[in-house]
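Engineer: for reference, the sequence and a predicted model appear below.
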Amino acid sequence: MVNRVWAFILIPLLLFYAHPVGAVEKEDRKWQDESIYYLMVDRFYNGDFKNDFHVNVKDPQSFHGGDFKGIVDKLDYISDMGFTAIWLTPIFDNEEKGYHGYWVKDFYNTEEHFGTIDEYKTLVAEAHNRNMKVILSFPINQYNHEVNDHLIDAAKWWISETKVDGYFLAEVNSASKDFLTDFVQEVKSVKNDFYILGEVRSNDPHFITEYEDTGIDGFIDFPLMESLRPAYAQVDQSLNELITRKEELLSTYKDPYLMGTLMDDDKIERFTRDVITKNQHPGPRWKLAFTYLYTTPGIPIVYYGSEIALDGGLGPDSHRMMDFRTDKDLIDYMTKLGELRNSLPSLTRGDVKVLAEENGVIAYKRTYEGETTVIVINNSSESQSITISASELADNKELRGLLTNDLVKSNDQQYQLFIDREEAEIYVLAPKSGINIPYVAATVIVWSAFIGFVIALWRRSKRNRPQP
């Protein structure tokens, strides 16, 4: 009983002091604040076996049983990792073996393997109950004006009927810009703050920007991914090329904060395949890549299974069924990153400046309305130290680590950071701690209460003893 009471007294105090310094609630939530979990409906989770028509899990090109009910069952799993939005592959009625959703034959009905329209509405509502947004892939490939009008009407209908929050438009460069402009304008008239993410599958950022005037909010940042994957696929890679590429892209896109940043998607080999092909351990590689995605401008998009380093090659091999029985180490790391991204506005809204890059170590800062975070990533096989001048931050302060609990105080007008190999840290700039009067006072109160409780128990026990 003593232990239970002691825990009851101490836990609130520990939680209070464990809260990240500088963390604030974000007001006026923007799309750049989101983090997106991208999943293939058929390959995520089978929650309703009654709709398993001609399902064959041994055939990579057949339906495997994932459905709306399965996604609802796992919404807490997604939300607990810190994701604030989910992006689904197309859910419309498809041709035979159209498990991926892109062989649409009826835009006004759901694919029977996934569930009913009412079940999809339940999915959206349950996501909204968790303060999560829903993005739906909406195929738009045809040039016929009559078909184009049909697509626009269907897109508006789904928003009105289901309250979906955004659309992903694949291969927008295969459609006319006039149609895209009309589509975006009509769709956005139905719901405020509706987000449209486009795909121009090119590594040329200037080709992508040709479609910005259509009104599409953001695009998948394939040029960044081209530099991201080789930079983090194996240890001891210089990050200088990645820095140069990111700086170029920040100055090229109209709004780089609304671009979708990711390591892989459903059309290419998974990043894990790159890693294991180079005889590397996927865990550390993914952790560093996630750290970069979560702390640089852009909306991080995580393809389902990346949180368990799911492997996969091209085509259907990249669409393997999700496994929920694996090791949780990478999930725990991503969860911590999600907590920090959701609580530190500088990570989603702040400007960015590189402070140092040497020997595979990169340090950069994000600043927003008085909040400064410093991110350090060691992409090398050796533990290293890196020096940051106080003129880049502030003198007589300290950097408080939020991933590994590191603490670095300024000394001689500089900060000396030590980072273990293949590890990263996210620091918050804060006043030097010194003697923490509130903490000392609270500790005295806790110990006094505990001692008083023990004395009370002893006295009561003494009174209850049988008299001789």
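Structural biologist: Arrived safely, thanks for sending. Numbers count the residues shown, from 1 in each chain.
Engineer: alpha carbons only for contacts and neighbour counts from here, please
Structural biologist: Noted.
Engineer: what about residue 342, how many neighbours?
Structural biologist: Counted with other C-alpha atoms under 10 Å, residues neighbouring residue 342 total 23.
Engineer: same question for residue 2.
Structural biologist: Using other C-alpha under 10 Å, residue 2 is surrounded by 11 other residues.
Engineer: please report how far it lies from residue 223.
Structural biologist: In this view, residue 2 and residue 223 are 59 Å apart by C-alpha to C-alpha, to the nearest Å.
Engineer: what's near enough to touch the closest residue in space to residue 305 that isn't next to it in sequence?
Structural biologist: Computed as C-alpha to C-alpha, 6 or more residues apart in numbering, the closest residue to residue 305 that is not its neighbour in sequence is residue 322, at 6.0 Å. Taking C-alpha atoms under 8 Å, 6 or more residues apart in numbering, we find residue 322 in contact with 43, 44, 45, 304, 305, 310.
Engineer: okay, these in a markdown table with secondary structure, distance to residue 384 and neighbour count next?
Structural biologist: Listed next are these as a markdown table, based on DSSP: H, G, I helix; E, B strand; the rest coil; distance: C-alpha to C-alpha, whole Å; neighbours: other C-alpha atoms under 10 Å:
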| residue | secondary structure | distance to residue 384 | neighbour count |
| --- | --- | --- | --- |
| 43 | helix | 41 | 22 |
| 44 | coil | 40 | 24 |
| 45 | coil | 42 | 23 |
| 304 | coil | 33 | 24 |
| 305 | coil | 31 | 23 |
| 310 | coil | 30 | 21 |
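Engineer: residues near the residue lying closest to residue 209 once chain neighbours are set aside, how many?
Structural biologist: Sequence neighbours aside, residue 253 is the residue nearest to residue 209 in space, at 6.4 Å (criterion: C-alpha to C-alpha, 6+ apart). As a burial measure, residue 253 scores 19 neighbours (other C-alpha under 10 Å).
Engineer: the one 10 residues further on too?
Structural biologist: Neighbour count of residue 263, defined by other C-alpha under 10 Å: 25.
Engineer: is it true that it touches residue 227?
Structural biologist: No - counting by C-alpha atoms under 8 Å, residue 263 does not reach residue 227; the two are 9.9 Å apart.
Engineer: work out for me the element residue 458 sits within.
Structural biologist: Taking DSSP states H and E as the definition, residue 458 sits inside helix 437-463.
Engineer: want to compare, so here's the second one:
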Amino acid sequence: MRKLGTVLMLIPFLLFCALDVGAVEKEERKWQDESIYYIMVDRFMNANRDNDYEVDTDDPDAYHGGDLQGIIEQLDYINEMGFTTIELSPIMSNQEMGYHGNWVDDFMAVEEHYGTIDDAKQLVEEAHDRDIKVIFDFNVNFTGDKHPWLEEDEKTDWFNDIDENQEPVEELNIDNPEVQQYLFDVAEFWIDETGVNGFRLEPGKNVSQEFWSGFNDHVKSIDKDFFVLGDVENEDPTSVADYESTGIDSFVNYSFHESLMNAFKSVDGSLGPLYDVWEQNEQLYENPMALGNFIDNQDQQRFTRTAVEHGGNPITRWKLALTHMFTSPGIPMMYYGTEIPLDGGQAPENRRMMDFKGGDEELNQRIEKLTSMRDEFPALTRGSYQELYNEDGLAVFKREYEEQTMVIAINNASATRTADISDLPDNQQMRGLLEDGVVRQSDDGVYKLGMERELADVFVVEDDQGYNWLFIGFVGGVLFLFVTAITWMSIKSKRASNLKGDK
């Protein structure tokens, strides 16, 4: 029996060896190959209690204790989910109650609640040790309304006049050459001191393209591979795309966010707009593959809340939305706590403290599979993008890169949907990577795809393996031996029992 058990234990290994992985040989990574985990530093993990002054976890507008050391201690957690980049909310020194990082009072110091410059440097180093890149959020055109510069007469022209009814910030005069040079120096400081890989710029509407261009040129003169992500909210895509000429690498894709939220917030939502956004971006941007795609962020109501408000199961809704985000052209940017999934309305309720004990295993597995697939199959990060079918809540997309073809199918309907897919090579099969199904070409030359309600799958298109009769015969033989052994042992046990009875 011990030998029989050993043979049975070999079955998963032999099954794995029988499958054709079909991954394209690894190439040098591009930013569009990355996947980003966004962290609001104050709300992630409190590891250093020594900097917990003015902390009030019951007040959503106060510091909650998260710090850089907490992120360092959770790098393995992030790495295990499969993310290749982390992005941090602003870590520059802020005035009182500036837990979000937007009320800067010193551009060249780490906020004391988060730690020190040495902590920031250690965080980047340890992330790099795990092949994880780091992006810092960088607010380039406003400070807190208590910044020391406001008391300096010689810096009067460093600021613009703004509406007093806005939040406690003052807008910098980016047209002032002295301000520009200072911000260039700030960028150089953080790159030199920490080795950070990129900045996400939140410049607002009053920053000229000339500044963006100069800033981009400066950081790339320090590090030619430095990544600059522009965040321009509430602007039409055409206006945002105009800034691409400045050399900035990418922009946050708000159009993607809006289309995804509308599509997946409820069952039976139309998936038609999803491809419309891609076609729009393909026309507007020189490099639409590098746009930053997101579902949640620090300024939006959590998708969990939206799904519940529309009567959906948040786990099911998240699995569909995440599958689309991770398989669409662009860089997926996942907000911390999505894997729980955290709930929350508008800010600051959407910035709750991370709960590492409350994770959902089903959702975690989906995230890990999606990040793994992006790493294994370049077609999901670099491939062309084509819509094959989009009707009645079922959408099917194809991505091709060199010799690799992937098919993404998402059924957002409340009932099973089917589609005949014909724009694929002959004599192939579609092998599901999420649901483990196989779709083969029928006699009439089409692939008849059936998807149960609220289900998504990602298929790799490969040579039709047919039925592996050798392996099936092997498994059948093992099972036959197992049943025979059990039967023989049962008969032997009964005989022994009868002999004892006769005595």
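Structural biologist: That came through, no problem. Note that the coordinates shown come from a computational prediction; the quantities given were computed from them, not determined experimentally.
Engineer: closest one of the contacts of residue 322 of structure 1 to residue 100 of structure 1?
Structural biologist: The closest of the contacts of residue 322 of structure 1 to residue 100 of structure 1 turns out to be residue 43 (C-alpha to C-alpha; 8.8 Å).
Engineer: so what's that closest one up against?
Structural biologist: By C-alpha under 8 Å, 6+ apart, residue 43 of structure 1 lies in contact with 64, 65, 66, 319, 320, 321, 322.
Engineer: cutoff 7 Å now
Structural biologist: 64, 66, 319, 320, 321, 322 (C-alpha atoms under 7 Å, 6 or more residues apart in numbering).
Engineer: now those in a markdown table, with distance to residue 150 of structure 1 and secondary structure?
Structural biologist: Compiled in a markdown table, those are given as follows (distance: C-alpha to C-alpha, whole Å; DSSP: H, G, I helix; E, B strand; the rest coil):
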| residue | distance to residue 150 of structure 1 | secondary structure |
| --- | --- | --- |
| 64 | 30 | coil |
| 66 | 28 | coil |
| 319 | 30 | helix |
| 320 | 33 | coil |
| 321 | 33 | coil |
| 322 | 34 | coil |
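Engineer: if we go to structure 2, which of the residues you listed are intact?
Structural biologist: Retained in structure 2 (both residues aligned by TM-score structural alignment, their matches' C-alpha atoms under 7 Å) from the contacts of residue 43 of structure 1: 64, 66, 319, 320, 321, 322.
Engineer: now which residue in structure 2 aligns to the third one?
Structural biologist: Following TM-score structural alignment, the counterpart assigned to residue 319 of structure 1 within structure 2 is residue 351.
Engineer: neighbours of its match, how many?
Structural biologist: 29.
Engineer: can you check residue 269 of structure 2 too?
Structural biologist: By other C-alpha under 10 Å, the residues close to residue 269 of structure 2 number 18.
Engineer: spatially nearest residue to it, not counting backbone neighbours?
Structural biologist: residue 263 (4.9 Å).
Engineer: quick check: the counterpart of residue 236 of structure 1 in structure 2 vs residue 412 of structure 2, distance?
Structural biologist: Aligned by TM-score structural alignment, residue 236 of structure 1 pairs with residue 268 of structure 2. Separation of residue 268 of structure 2 from residue 412 of structure 2 (C-alpha to C-alpha): 6 Å.
Engineer: so what sits against both of these two?
Structural biologist: Counting by C-alpha under 7 Å, 6+ apart, the common neighbours of residue 268 of structure 2 and residue 412 are residue 393.
Engineer: tell me where structure 1 has helices.
Structural biologist: Ranges of helices in structure 1, per DSSP state H, are 2-18, 68-73, 75-80, 117-129, 145-162, 177-188, 205-209, 222-232, 240-252, 271-277, 282-295, 329-343, 346-349, 437-463.
Engineer: please identify the most buried of these.
Structural biologist: Using mean count of other C-alpha atoms under 10 Å, the stretch among the helices of structure 1 with the greatest mean number of neighbours is helix 346-349 (a mean of 26).
Engineer: that helix aligns to what range in structure 2?
Structural biologist: Following TM-score structural alignment, the aligned partner range for helix 346-349 of structure 1 in structure 2 is 379-382.
Engineer: mean per-residue distance, that stretch versus structure 1.
Structural biologist: With mean C-alpha distance after the TM-score superposition for structure 1, stretch 379-382 of structure 2 departs from structure 1 by a mean of 0.2 Å once superposed.
Engineer: quick revisit: tell me the angle of the helix holding residue 458 of structure 1 relative to helix 2-18?
Structural biologist: Taking axes from the mean of the first three to the mean of the last three C-alpha atoms, to 10 degrees, one finds helix 437-463 of structure 1 and helix 2-18 inclined to each other by 170 degrees.
Engineer: now do helix 437-463 of structure 1: distance to the chain's middle.
Structural biologist: Put simply, helix 437-463 of structure 1 sits 44 Å off its chain's centre (C-alpha atoms, centre = their mean, to the nearest Å).
Engineer: packing partners of that helix?
Structural biologist: Judged by 3 or more C-alpha pairs under 7 Å, 6 or more residues apart in numbering; DSSP states H and E, the packing partners of helix 437-463 of structure 1 are helix 2-18.
Engineer: run through who's touching the helix it packs on.
Structural biologist: 446, 450.
Engineer: which residue ranges of the stretch 301-450 of structure 1 form strands?
Structural biologist: With DSSP state E, counting those that start in this stretch as the criterion, the stretch 301-450 of structure 1 has strands at 351-358, 361-368, 371-378, 384-389, 397-401, 407-409, 414-419, 424-431.
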